[in-house]
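1. here is a sequence together with a model predicted from it:
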Amino acid sequence: MTTEVTTTELQAFTDDWLGWYRAQEARLADPHGFLAITGLHWLDDRPQRFPDAPGTWHTGRDGVVVHLDDGEELVVDGTPVRGEHRFGVLAERSGVDAVWKDAVIEVAKRGGHDIVRPRHPDAPLRAAFTGTPAYAPDPRWSVTGRYVPFDEPRPTTVGAAVEGLEHVYDAPGRIEFELNGRQLSLTAFPGHGAGRLMVLFTDGTSGVTTYAANRVLAVAPPAADGTVVLDFNRAANLPCAYTDLATCPLPPAENRLPVAIEAGLKIPRERGGS
C-alpha cells in the first residue's frame, strides 16, 4: 500500500513538473519571446536608426521618442501611431511592446538605461530552437525552508550579463534551509505577484551542467509561520542563458551555494549544452 501511494505521489510530482517545464518552454519559444530578439539597442540623446525597427529613436529627460517615416506605423496599446510618438519616462525594469507588422518592438529601461529590443518571429535563434535540456524531476530537491524578513528592505546591487550594467533590488529578506546536511541561506528578491519571491543563485553545477552565470527560482508567498518551499527542480534559466541580447541580473555574492544542485534546467543547447 505504501509503495502504491509513493508511486502515485511521484507520478503526480512528475506530472506537475512537466506542466511547469512545458510552460517555460512555450514562453521561451513564443513568436515574440526572448529567442525572437534580433538586437539590443542602447538609446541616448542622438537620433539613431536600427535595421530591425522602424523610425528614428532617441531618449532624454522626457523619455523615449520615436519619429516614424511616412508610411511607417506602430501599434501602441492597441492604438496605431504615426509620425512622432513619445513613450515617456519608463520605470526601471518596465517596458512597452509596440507592434510593427509581425514583430514587436520592446521599449524598456534596464539598469537605468533606455533600450529598444526588437523581436521578430523569424529570428534565427527562435527558428532553430529545439528545447532546453533538464534534469529529471526528483522530490529530494524540493526542500522546506524558512523566510526571515529583514527589518527593512535592503537595497542590493548586483551585476548583469551585460558588462558595466548594474541592477538594484530591494531585498525583503532571506530564506534559510538545509540541503544534504548543510545549513544554507539565500537572499530573496521580490518576485512576480503579491508576496512572491525569487532567488538568483549559482551552485556546484554552474558552468558544468547548468548555465554558469545564474539560475532563477520562483518562490510562492511564505506561510504565516515563514515556511516556504524551494523546489530546485524548477530552477530556470534566465534569457541570458540563450542570447547575448539580454540584460539579466547576476546573483549576489552570498547566493553562490557551495553545493551541487543537480536539478532544474541545464545549459541550453544554444550555449553548447547537450
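-> Yep, it's here.

2. switch to C-alpha atoms for all contacts and neighbour counts from now on
-> OK.

3. and the nearest residue to V76 once chain neighbours are set aside, how many neighbours?
-> Leaving aside its sequence neighbours, V76 sits nearest to A98 (CA to CA, 6 or more residues apart in numbering; 4.8 Å). A total of 22 residues lie near A98 under the criterion other CA atoms under 10 Å.

4. residues contacting A98?
-> Applying CA atoms under 8 Å, 6 or more residues apart in numbering to A98 gives the contacts 74-77, 104-107.

5. which of those residues fall within strands?
-> If you go by DSSP state E, those have 74-76, 104-107 in strands.

6. helices along the stretch 51-200 of the chain, start to end?
-> For the stretch 51-200 of the chain, the helices defined by DSSP state H, counting those that start in this stretch cover 124-127.

7. would you list every one of the strands in it?
-> Listed in chain order, the strands of the stretch 51-200 of the chain (DSSP state E, counting those that start in this stretch) span 56-58, 64-67, 74-76, 79-81, 84-88, 95-100, 103-110, 113-119, 142-159, 166-179, 182-190, 197-201.

8. what about versus this one:
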Amino acid sequence: MSVQTYEQELEAWRAMQEASWRQENGWLALAGLFWLEEGESRMGTGPDMEIQLPSGKAPAHLATITLKDGKVRLTAPAGSPVYVDGQQVTDIEMMPERPGPATIVTSGSLAFFIKNEDDDFMAVRLWDNDREERQSFPGREWYLIQDAYRVTGRFEPNPHTEEFPRTFGMVAEKETLGTVKFELLGQELALQALPGRPGTLFLIFRDKTSGQSTYAPGRYMLGELGDDNTVTLDFNKAFNPPCSVTNYATCMFPPPSNHLPVGIEAGEKYVDFLH
C-alpha cells in the first residue's frame, strides 16, 4: 500500500469514528445511566420518578421497569407512547445487552435499553437524539499521521485474569488472551491483550501523553492478529473511550501492566468537552 493510499484510508477511518459518535443512538446522544435495584423503578418526567427523563420529552409517568431475579420487565400505562420495533407496547420483557440482542425501547426522541456487565450490574442506558451535544461537539482531534507509529509485534498466548479499573469506581476482572510484545521508539514494550473483533486484539493503554495531550485514563486500540501470531499495531488509530465525551458510559481503563513508559504522539488527542 502506498503512503498516499494509507493516509487516505486512515483519514476515511477517522471520519467514520467521528460520525459514529454523532449518529442517532450514539455516544453524544447519551442522556442518562440509571442503576436498577431489585423491584420497581418508575420512569418519566414527574418529580417522584426513580428514573428521571428529560423535561418535556415524556409523560409524568412513561413506564415502570421491574427487575426481578435477574430479569427485567417493562410495563406502561395504556396509551403511553412506548414502542419496540415500531409497535406500541404495554408489557414486555426487556432483553439486556448481554448476551443480547438488547430490547431497544423508543418514545419520541428518547430511546433506552438495559445495560449489563458480567452480572455486576443492570442499568437503564438512555439516549435523547435531540441532544444539542450531537451538533455542538467540536470534533475529534488527531495527531498527524506518522509511519513510525506503525509497528509489528508478536502475540504470546498466556490466558489469565487481570483486573481492569472501570468508571464509577468499579473493577472488571477480565480474561486476557496473552501479551503483545513490540518495539517502539527504541524501547521493548508489552501490552496485555483482550479479545477484539474477529482477527483482532483489543488493547487498552496509558502512556506519557496521558493527561497531557491525550485522555488521562488512557486510550484504546485494535491490533491485527496474523496467522503466525504477528500483530500489526497502528497507534495512528489509537482512539479515546466514550467516557471522554459523556458521563453516561461505562469504560474500562488500563491496568498498571499496560502503562507504557513512552510518549505516544499518535492517534487521538483529548478534547475537554465535559468541563
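-> Great, that's in hand. This is a predicted model, so every value here is computed, not measured.

9. tell me how the two chains score on TM-score.
-> Laid over one another, the chains give 0.87 as their TM-score (TM-score structural alignment, normalised by the length of structure 1), with 259 aligned residues with a CA RMSD of 2.1 Å.

10. returning to what we had before: corresponding residue for the residue nearest to V76 of structure 1 in structure 2?
-> A98 of structure 1 maps onto V105 of structure 2 when the alignment is built from TM-score structural alignment.

11. same question, A23 of structure 1
-> In structure 2, A23 of structure 1 lands on M16 (TM-score structural alignment).

12. the residue lying farthest from the centre of structure 2 - nearest residue in space that isn't next to it in sequence?
-> Distance to the chain centre peaks in structure 2 at A78, reaching 34.9 Å (criterion: CA atoms, centre = their mean). Spatially, and ignoring its direct neighbours in sequence, A78 of structure 2 is nearest to T90 (6.5 Å; CA to CA, 6+ apart).

13. which one in structure 1 is aligned with that neighbour?
-> In structure 1, T90 of structure 2 lands on G83 (TM-score structural alignment).

14. what of L67 of structure 2?
-> L67 of structure 2 maps onto T59 in structure 1, by TM-score structural alignment.

15. relative to T79 of structure 1, how far out is that match?
-> For T59 of structure 1, the distance to T79 of structure 1 (CA to CA, to the nearest Å) stands at 22 Å.

16. distance check, the match of A98 of structure 1 against F121 of structure 2.
-> 19 Å.

17. got it, and T75 of structure 2?
-> 21 Å.

18. which of those two has more neighbours?
-> Set T75 of structure 2 next to F121 and count neighbours by other CA under 10 Å: T75 wins out with 18 against 13.

19. quick check: the more buried one touching L62?
-> No - contact criterion CA atoms under 8 Å: T75 of structure 2 and L62 do not qualify, at 9.1 Å.

20. dump the residue contacts of the spatially most central residue of structure 2.
-> The residue lying closest to the centre of structure 2 (CA atoms, centre = their mean) is P242, at 5.0 Å. For P242 of structure 2, the contacting residues are 27, 249, 251, by CA under 8 Å, 6+ apart.

21. structure 1: which residue goes with that one?
-> Checking TM-score structural alignment: P242 of structure 2 goes with P239.

22. okay, and T8 of structure 1 sits in which element?
-> helix 2-28 (DSSP states H and E).

23. spit out the contact partners of the alignment partner in structure 1 of F155 of structure 2.
-> Aligned by TM-score structural alignment, F155 of structure 2 pairs with Y147 of structure 1. Under the criterion of CA under 8 Å, 6+ apart, the contact partners of Y147 of structure 1 comprise 173-176, 222, 226-228.

24. returning to that earlier point: from D30 of structure 1, how far off is the match of T90 of structure 2?
-> 29 Å.

25. how about L197 of structure 1?
-> 25 Å.

26. tell me the buried residues in stretch 149-165 of structure 2?
-> Neighbour-count burial for stretch 149-165 of structure 2 flags 149-150, 152-155, 162-165 (criterion: 16 or more other CA atoms under 10 Å).

27. also stretch 25-34 of structure 1?
-> Result for stretch 25-34 of structure 1 [16+ other CA under 10 Å]: buried residues 28-29, 31-34.

28. ditto for stretch 173-188 of structure 2
-> Buried, per 16+ other CA under 10 Å, within stretch 173-188 of structure 2: 176-182, 184.

29. and that stretch, which stretch of structure 1?
-> Using TM-score structural alignment, stretch 173-188 of structure 2 pairs with 168-183 in structure 1.

30. chain center to the matching stretch, what's the gap?
-> Distance of stretch 168-183 of structure 1 from the chain centroid (CA atoms, centre = their mean, to the nearest Å) equals 19 Å.
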